[in-house]
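Peer 1: predicted model follows, preceded by the sequence.
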Amino acid sequence: MRFTGMTLAAAVLAAGAAYAETAPDDVQFGEYGAVEASLTGQEGDPEKGREIFSTKSMGNCVSCHAVSVLEDVPFQGEVGPVLDGIGEYRTTEELRGIVANAKMTFEGTVMPAFYKTSGFIRPGDGYTGKAAEPPIEPILAAQDIEDLVAFLTTLKDE
């Protein structure tokens, strides 16, 4: 019995360690832009996602979107839709796809693709006026996407 328990524990650890992060170019988008599979195999942390959403040097989501529960975050945006209640009408998979690359769901959107590294027309190097040198890194890491999605799913109408 002890051997079986140890074997099971080792198998669980190995399965967790075997899950590889999905690279930006390997993300599989559904017909309407949803991404079914987690990018990391790890659950997102809503508190970290809140920080990413509300910190301009991270996700910078708050520059375009407003969320009324973030009363402590000043100067919320008006460019994109207000995201109050988005956890009610969008699935985790839809939100993951929109954050990873919103253009897969909304073709003409100005929202940046937060998890994309190729297919750009003219990528720039910050605000230098120069072309970016490869490799181009995504705006957010895979776990950042999962954390941000976890936060967005908490936004439900009360």
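Peer 2: Great, that's in hand.
Peer 1: C-alpha only now, for contacts and for neighbours.
Peer 2: Noted.
Peer 1: if I look at the nearest residue to Pro46 once chain neighbours are set aside, how far off is Arg96?
Peer 2: Distances taken as C-alpha to C-alpha, 6 or more residues apart in numbering place Phe151 nearest to Pro46, at 4.0 Å, with adjacent residues excluded. Phe151 is 11 Å from Arg96, where distance means C-alpha to C-alpha, to the nearest Å.
Peer 1: ok, and here's another one to check against it:
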Amino acid sequence: MSVARLNIPQLRARIVNAAHFNSQTIMPAYFQTTHLNRVTSKFAGQTILTGQEIEDVIAFLATLNNENLK
């Protein structure tokens, strides 16, 4: 079975704000500070991941291939 793979910019866009592609997603926007739901005041105005952390996740995901997923 063939699995469609996202390229690096597509991965980044989905991690930053998955709701841009699917308004019904439950995946949080990891690099967004506005238009969020149920954020406690302690975390208001903060992103879940830093820009560097997002790049680290993307670098890891880019190393995966179908052999790693079996």
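Peer 2: Everything's here; your move. Everything numeric here is computed off the predicted structure, so don't read it as measured data.
Peer 1: hmm, back to that, residue in the second structure paired with the residue nearest to Pro46 of the first structure?
Peer 2: Residue pairing (TM-score structural alignment): Phe151 of the first structure is matched to Phe60 of the second structure.
Peer 1: how about the strands in the first structure?
Peer 2: Assigned by DSSP state E, the first structure shows no strands.
Peer 1: now the helices: where do they sit in it?
Peer 2: All helices of the first structure, identified by DSSP state H, fall at 2-18, 46-54, 86-89, 92-101, 142-153.
Peer 1: who touches the shortest one?
Peer 2: Counting by C-alpha atoms under 8 Å, 6 or more residues apart in numbering, the neighbours of helix 86-89 of the first structure from elsewhere in the structure are Leu152, Thr153, Thr154, Leu155, Lys156, Asp157.
Peer 1: so which of these wins on neighbours?
Peer 2: Leu152 (26 neighbours; other C-alpha atoms under 10 Å).
Peer 1: okay, that one and Leu13 of the first structure: tell me how far apart.
Peer 2: Taken as C-alpha to C-alpha, the span from Leu152 of the first structure to Leu13 of the first structure is 29 Å.
Peer 1: repeat that for Leu95 of the first structure.
Peer 2: Leu95 of the first structure is 29 Å from Leu13 of the first structure, by C-alpha to C-alpha.
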